[in-house]
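Asker: pasting the sequence and the predicted coordinates here, then a few questions.
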Amino acid sequence: MDKRLSKPNTRIIWSILVVAVIMMTVLFLTYNTYGNWEFALNYRGKKMLAFIFVAISTSFATISFQTLANNHFLTPSILGFDSLYTLIHTVLFFFMGEQAKIALLSNQLVMFFVNVSLMIVLSTTLFYFLLKKQGNNLYLLLMVGMILGTLFGSISTFLQVLLDPNEFDKLQGKLFASFANVNTTLLTLAFVFLFFGAGYLWMVAKKMDVLHLGKDVATNLGINVNRFQWQLLFVISLLVAVSTALVGPITFLGFIVANISYQLFNTYKHRTLFIGSTLIAILMLIGGQFLVEQVFKWNTTLSVVIEFSGGVYFVGKLLKERK
């Protein structure tokens, strides 16, 4: 018996999510603005645009990566991107002089390029040597990614211990995901990367549908699986790098929205999952930021709420799957 949702049911869920996103967006833009629409559009509107970019990049990258790894528990952060982001900033704080540090860190555009470029160079090098030279062993790639993430984290911790306490305090402000102080000057550049990355994944969504049938079947159907894996990993790295460079490392956001999408839509079709997970991510980010700003009055941050909720959800799903 086919357990997949019918198109009418899928559209109903989409409609509910769209209505919820619109209502939350209106509430986020208008609450406590006291009729000052210019403030709402200039400040909150640009922040909301950043939420949408992060939601799209995280959702597309996580679902594609989980299809590639054939595992719903893994996320692209297993390749060490979060640890690399932390290492980049830690090294800059540790080795650069005060004036050079201020000049570089104040130029967000340069930092954006540095983060994205280093992440893509590392991932491309890793993919080349492990996928091309080692017989396209994807599990070896994941294992090496985990080891490198641990290595980067250890180096970062060691350097942070040696930092001056004041410097360490400044560094911590850079390492936590920040949705409240998104640099809107980076949105245009992020949109360009996002357009090509998410656009590519959307176009090859049907090929990814075939990957669920297994490597041998996909090969028999005319897909060069080895080359396709490499291309997917490169694009996933680009999207993760853009999201991380824009707001900082977010480990569990993609895991939450992807797995909720699997449960809601119960389908293998990636385009359906892409749309659903993106709507869920937008709703979570906008709704979560509204709660942080208006309800909790900045007593916590959205990234902390997401990481805590994601950790609880991960453990709950792990126990459920074990049973």
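Answerer: Cool, the structure landed. Keep in mind the model is a prediction, meaning the values are calculated, not measured. Residues are numbered from 1 along each chain as shown.
Asker: contacts, neighbours, all on C-alpha from now
Answerer: Fine.
Asker: how distant is the helix or strand in which residue 89 is found from the center of its chain?
Answerer: Assessed by DSSP states H and E, residue 89 sits inside helix 81-95. Remark: helix 81-95 is offset 18 Å from the chain centroid, using C-alpha atoms, centre = their mean, to the nearest Å.
Asker: tell me the helix or strand right after it.
Answerer: Next helix or strand after helix 81-95 toward the C-terminus (DSSP H and E): helix 98-106.
Asker: residues of that next one that come out buried?
Answerer: residue 105 (16 or more other C-alpha atoms under 10 Å).
Asker: and what of stretch 37-57?
Answerer: So, applying 16+ other C-alpha under 10 Å, buried residues of stretch 37-57: 40, 44-57.
Asker: okay, pairing it with this:
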Amino acid sequence: MAERRLLALCTLLALVASLFLLWNLRAPYAFLLTLRAEKLAALVTVGAATGAATIVFQTIAANRLLTPGIVGFDSLFVFIQTALVFTLGAAGHATLSPLPKFLGEALCLTIAATTLFGLLLRRGAGDMIRMLLTGVILGVLLRGMAGLAQRLLEPSEFAVVQQAVVASFNVVNGGPLGIAAVTLALALAALWHMGPVLDVAALGRDRARTLGLAHDRVVFTALALVAVLVSVSTALVGPVTFLGLLAASLAHAAVPDHRHRLLVPAAAMIGAALLVGGQALFERVLGLQSALAIVVEFAGGLLFLLLVPWRDAR
């Protein structure tokens, strides 16, 4: 049954992608298809990376209300963009080459996250609460520092920062996109391979170790893959904090199974379908009158508020 639902999700994603590519297609066909295909690849990459990363992070944290953004990915990205504009100015920021900028941001985010995980989990992966609280505090600190620097910027420079920190899929460079897509494929393959051990890790540290699992090593490896996925997707288009929560919650509802070899692909496909379908709606129906990231954050925030009392009731 779960496998059939996974196949249905794959079919849904294919239909949504076809709709995005072909809806209201006009001449010149080759040019428009090339632009739409590049944007489609970015939407699928970011949506799949965010959905898969959130499923694994929730398993490790043993909490379906959390997303990887809680450890400060978004705050660090905002701080990096603010620091770049503060030091280089608006003109200098605009002249940065997309590929080196993407690689630098992805590397900074990945190193910061893995360092945080390594330092805080060195006493064992049972101390997840301390790691999460430290991530929250660091996120608040980074946003405070970024806010202070933004107050010192010129109005034109501040506008550049505001544009840079909002996720946008309208202009995605092919070089960073290719690297992000390859990284996503490798990370998803690694998570699929880890599926059975993640199933055991979901039982809890004590039970997993009783069954012979090297729990702490599995947790750190999984968190490192989560850091890579979220860092690459954030550096590519910007932060989309609550997309993962939407994708993970819908994946658990669509595929009611504990096996991560089903849940991870389900969340990846749902995350991709949400972004592709949402972008198609905004471009073809609403005429880009709003930003997709803003609506995703709003819907994710509402879902979070709905999930809190539901989990308390359980």
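Answerer: Structure's in. What do you need? Remember, predicted model here, so these are calculated numbers, not experimental data.
Asker: need the TM-score between these chains.
Answerer: Here the superposed chains carry a TM-score of 0.94, computed using TM-score structural alignment, normalised by the length of structure 2; 313 aligned residues with a C-alpha RMSD of 1.7 Å.
Asker: ok, back up a step: which other helices and strands contact the helix holding residue 89 of structure 1?
Answerer: helix 108-127, helix 138-162, helix 165-175, helix 225-247 (3 or more C-alpha pairs under 8 Å, 6 or more residues apart in numbering; DSSP states H and E).
Asker: just say which of the ones you listed is most tucked in.
Answerer: Most buried of the helices and strands packed on helix 81-95 of structure 1, by mean neighbour count (mean count of other C-alpha atoms under 10 Å): helix 225-247, with a mean of 22.
Asker: give me the mean deviation of that helix from structure 2.
Answerer: Superposing on structure 2 places helix 225-247 of structure 1 at an average distance of 0.9 Å from its equivalents, by mean C-alpha distance after the TM-score superposition for structure 1.
Asker: which elements pack onto the helix or strand just after that helix?
Answerer: Downstream of helix 225-247 of structure 1, the first helix or strand assigned by DSSP H and E is helix 253-265. Judged by 3+ C-alpha pairs under 8 Å, 6+ apart, the packing partners of helix 253-265 of structure 1 are helix 46-69, helix 270-290, helix 302-322.
Asker: could I get those as a markdown table with distance to residue 79 of structure 1?
Answerer: Converted to a markdown table, those look like this (distance: least, C-alpha to C-alpha, whole Å):
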| stretch | distance to residue 79 of structure 1 |
| --- | --- |
| helix 46-69 | 11 |
| helix 270-290 | 21 |
| helix 302-322 | 18 |
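Asker: quick revisit: how about the helix holding residue 89 of structure 1: buried residues?
Answerer: Of the residues in helix 81-95 of structure 1, 81, 82, 83, 84, 85, 86, 87, 88, 89, 90, 93, 94 count as buried by neighbour count, 16+ other C-alpha under 10 Å.
Asker: out of those, who's nearest residue 288 of structure 1?
Answerer: residue 82 (21.6 Å; C-alpha to C-alpha).
Asker: before we move on, the earlier item: what span of structure 2 lines up against the helix holding residue 89 of structure 1?
Answerer: Under TM-score structural alignment, the alignment places helix 81-95 of structure 1 onto residues 73-87 of structure 2.
Asker: mean distance, that stretch to its aligned residues in structure 1?
Answerer: Here the mean offset of stretch 73-87 of structure 2 against structure 1 after fitting is 0.5 Å, by mean C-alpha distance after the TM-score superposition for structure 1.
Asker: hmm, back to that, next, format the helices and strands packed on helix 81-95 of structure 1 as CSV and append distance to residue 203 of structure 1.
Answerer: Shown next, in CSV, are these (distance: least, C-alpha to C-alpha, whole Å):
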stretch, distance to residue 203 of structure 1
helix 108-127, 21
helix 138-162, 23
helix 165-175, 34
helix 225-247, 12
